[in-house]
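Visitor: okay, here's the prediction I keep looking at, along with the sequence it came from:
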Amino acid sequence: MNLIASPRFLPAVLWADAASGLATGVLQVAAAPVLAGWLGLPQGLLSASGYALFAYAAFAAWLARGRPVSRGGVVLLVLANLVWVAGCVELLFTGAAATWLGQGWLLVLAVAVGALAALEWAGLRGARRTAWA
């Protein structure tokens, strides 16, 4: 059995997604005024997206605890991650991030969230192949 088809793979990715979402949310909420200056992004956007990440992280953690993991829930997370990536890319290309640090922040978020979406999707596909085998 390969790693992706392991029954532990998808829950582990979901826990990683929940932890990274929570950490990013705490950072954006707790340090929004400072981050706004450094990143050149609106303070309100940083705070609001930080609070949204709390709900997202709670949902990801709830899914990670499920046995079996909810396929529909993971699809919803993957879609939410893709929307997040699109939002980061839009902010990057519209010049909303006025500093090079802000541009780097958006790029790192887009790549990391995109990677999590890909891993979650791969985990779903691996779980499906295992169930059918």
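Guide: It's in.

Visitor: going forward, measure contacts and count neighbours with C-alpha atoms only.
Guide: Noted.

Visitor: which neighbouring elements make contact with the strand or helix carrying residue 38?
Guide: Taking DSSP states H and E as the definition, one finds residue 38 inside helix 32-39. Counting contacts by 3 or more C-alpha pairs under 8 Å, 6 or more residues apart in numbering; DSSP states H and E, helix 32-39 packs against helix 43-65, helix 100-132.

Visitor: put this next to the first one:
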Amino acid sequence: MSMIQSSRFLRNALAADAAACAATGLLLAMAAGPLSGLLGFPTSFLRGAGLVLLPCAALLAWFCARETLPRLAVHAVIGVNILWVADSIAILVAGWFQPSGLGIAFVLAQAAAVAVITELEVIGLKRSAAIPTGRLAA
């Protein structure tokens, strides 16, 4: 398995991702009812999205506390974030929901934030050193 020595930049980007997931997850999970009326999305959809984000936040927090990580794990984080941004846009253009103007702005803002964090993670990955296979501790 290909491992990396996580750069400080990558760990900070993962920490920002964890914090954003936790904050957004808590907001959506705990305030889905009131937000539903404001954003124009069903309560169950908002609560479900929030509940999905909470374990992601925990995993990202664990990742950012590690000095070494499997390269594949970081690629998976980046891939999931790209999928999240694409799904956010799909939600708006597919007509599955009828969000309010504020709902559209919320979806676009969080998608932009995820895109920025993802780019920071890509930069952080590039700044992380590969660990030669022979140097892995048992």
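Guide: Perfect, I can see it now. Just so you know, these numbers come straight off a predicted model, no measurement behind them.

Visitor: residue 19 of structure 1: which of the helices and strands packed on helix 32-39 of structure 1 is closest?
Guide: helix 43-65 (6.8 Å; C-alpha to C-alpha).

Visitor: how big is the offset of the closest one relative to structure 2?
Guide: Between helix 43-65 of structure 1 and the aligned residues of structure 2, the post-superposition mean distance stands at 0.7 Å (mean C-alpha distance after the TM-score superposition for structure 1).

Visitor: which residues touch the helix or strand that that helix is followed by?
Guide: Using DSSP H and E, the next helix or strand after helix 43-65 of structure 1 towards the C-terminus is helix 71-94. Helix 71-94 of structure 1 is contacted by residues 60, 63, 97, 103, 106-107, 109-111, 113-114, 116-118, 120-121, 124 when judged by C-alpha atoms under 8 Å, 6 or more residues apart in numbering.

Visitor: and for stretch 30-40 of structure 2?
Guide: 28, 41-44, 46-47, 97-104, 106.

Visitor: residue 9 of structure 1 and residue 106 of structure 1, how far apart?
Guide: 27 Å (C-alpha to C-alpha, to the nearest Å).

Visitor: who has more neighbours out of those two?
Guide: residue 106 (22 against 19; other C-alpha atoms under 10 Å).

Visitor: got a list of what the more buried one touches?
Guide: Taking C-alpha under 8 Å, 6+ apart, one finds 88, 89, 91, 92 in contact with residue 106 of structure 1.

Visitor: okay then, goodbye and thanks.
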